[in-house]
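Trainee: Quick one, what's the 3D model for this:
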Amino acid sequence: MFDAAACGRIRPAPNHRIEVRTSPGRGRGIFARESIAPGTLIEAAPIIVLPATHCRALDSTIIYDYYFHWDGDPDGVGRGAIGLGLVTLCNHSTRPLARVDRNYARQTLDLIAIAEIGPGQEVTIDYGCALWFSPRE
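Mentor: All right, here's what the predicted structure looks like:
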């Protein structure tokens, strides 16, 4: 069940650790502005939960590239989530520097560093599902 009181305590602030830049061959991406240690919470992006019926309708739109599976099988049908932060612009890598954790209690997508990320490095994640594009490393 949605807990508005818990979500009301989330205070997104300007994120000085990351910024949006052009990622060669990939479009936009997220880049570190400073060193980020493994285990660091880079961003806690509030979300909008989408019913499964809405997700199916989005599969043929550009939004498909930006929403996350919220529950259910990553390649199956379940609810989705639209992240209202920079996490939606993270590009895929088979050697990711971060991961996205679904925080069901706070209804956020938490972007967490899993390796040392240096200034200017792109913050990438493993999408964890069948890819619908040819990946570029």
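Trainee: going forward, measure contacts and count neighbours with C-alpha atoms only.
Mentor: OK.
Trainee: Which stretches in this protein count as strands?
Mentor: Under the criterion DSSP state E, strands of the chain are mapped to 18-23, 27-32, 41-50, 67-69, 80-83, 91-92, 98-103, 108-113, 124-125.
Trainee: now for those strands, which one comes closest to residue 61?
Mentor: strand 67-69 (10.9 Å; C-alpha to C-alpha).
Trainee: tell me what the closest one is packed against?
Mentor: Counting contacts by 3 or more C-alpha pairs under 8 Å, 6 or more residues apart in numbering; DSSP states H and E, strand 67-69 packs against strand 80-83.
Trainee: helices or strands up against the strand it packs on?
Mentor: Looks like strand 80-83 contacts strand 41-50, strand 67-69 (3+ C-alpha pairs under 8 Å, 6+ apart).
Trainee: Redo those strands as CSV? Include mean neighbour count and distance to residue 133.
Mentor: Formatted as CSV, the helices and strands packed on strand 80-83 follow (neighbours: other C-alpha atoms under 10 Å; distance: least, C-alpha to C-alpha, whole Å):
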stretch, mean neighbour count, distance to residue 133
strand 41-50, 21, 23
strand 67-69, 21, 15
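Trainee: quick one more, to check against the first:
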Amino acid sequence: MILPILSVAPSPERGRGVFTTEDIATGTIVEISPVLVLDPEERAKVEQTILFDYIFEWGDDLKSACVALGYLSVYNHSYAANCIYEMDFEHELMQIRTVKPIKAGEELFINYNADPDDTKPIWFEAS
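Mentor: Below is the predicted model of the structure:
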């Protein structure tokens, strides 16, 4: 499920991103998408490809990974994210929920650290 008010469009200095055409209230689930789970060996292989920047750590031990379907891999990172992602390991789903009100035309962001308050540099900034 992806709300029909979402679209993928060019994001300044970020390639593509997810935007809304209507205002969205705090606490709104805007997307629920299935994932393809990769075991640790598959994850190691994928980490050697361009997909490395688009997979999510998966499982209670974070040794596996997943490829999220839908728009999930297109949301850009921000330490001041207006959305969070939530994982459902049992049903192999991820969802995006707003944590701030978002105005029509704005981009939706997640914090790639998973915790909206975590400001630790992410992998492509850590160099």
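Trainee: of all the helices and strands packed on strand 80-83 of the first structure, which lies closest to residue 32 of the first structure?
Mentor: Closest to residue 32 of the first structure of these is strand 41-50 (C-alpha to C-alpha; 9.5 Å).
Trainee: what does that closest one correspond to over in the second structure?
Mentor: Under TM-score structural alignment, strand 41-50 of the first structure corresponds to residues 29-38 of the second structure.
Trainee: For the residue most central in space within the first structure, give me its contacts.
Mentor: For the first structure, residue 87 is the residue whose C-alpha lies nearest the centre (C-alpha atoms, centre = their mean; 3.5 Å). Neighbouring residues of residue 87 of the first structure by C-alpha atoms under 8 Å, 6 or more residues apart in numbering: 30, 43, 45, 109, 111.
Trainee: can you check residue 110 of the first structure too?
Mentor: By C-alpha under 8 Å, 6+ apart, the contact set of residue 110 of the first structure is 41-45, 100-103.
Trainee: Grab the nearest non-local neighbour of it.
Mentor: Among residues not flanking residue 110 of the first structure along the chain, residue 44 sits closest, at 4.4 Å (C-alpha to C-alpha, 6 or more residues apart in numbering).
Trainee: Residue 30 of the first structure too?
Mentor: residue 20 (4.8 Å).
Trainee: That neighbour contacts residue 31, doesn't it?
Mentor: Yes - using C-alpha atoms under 8 Å, residue 20 of the first structure makes contact with residue 31 at a distance of 6.2 Å.
Trainee: Mean deviation, the longest helix along the first structure versus the second structure?
Mentor: Scanning the first structure for the helix with the most residues, using DSSP state H, yields helix 52-58. Taken over the aligned residues, the distance from helix 52-58 of the first structure to the second structure averages 1.0 Å (mean C-alpha distance after the TM-score superposition for the first structure).
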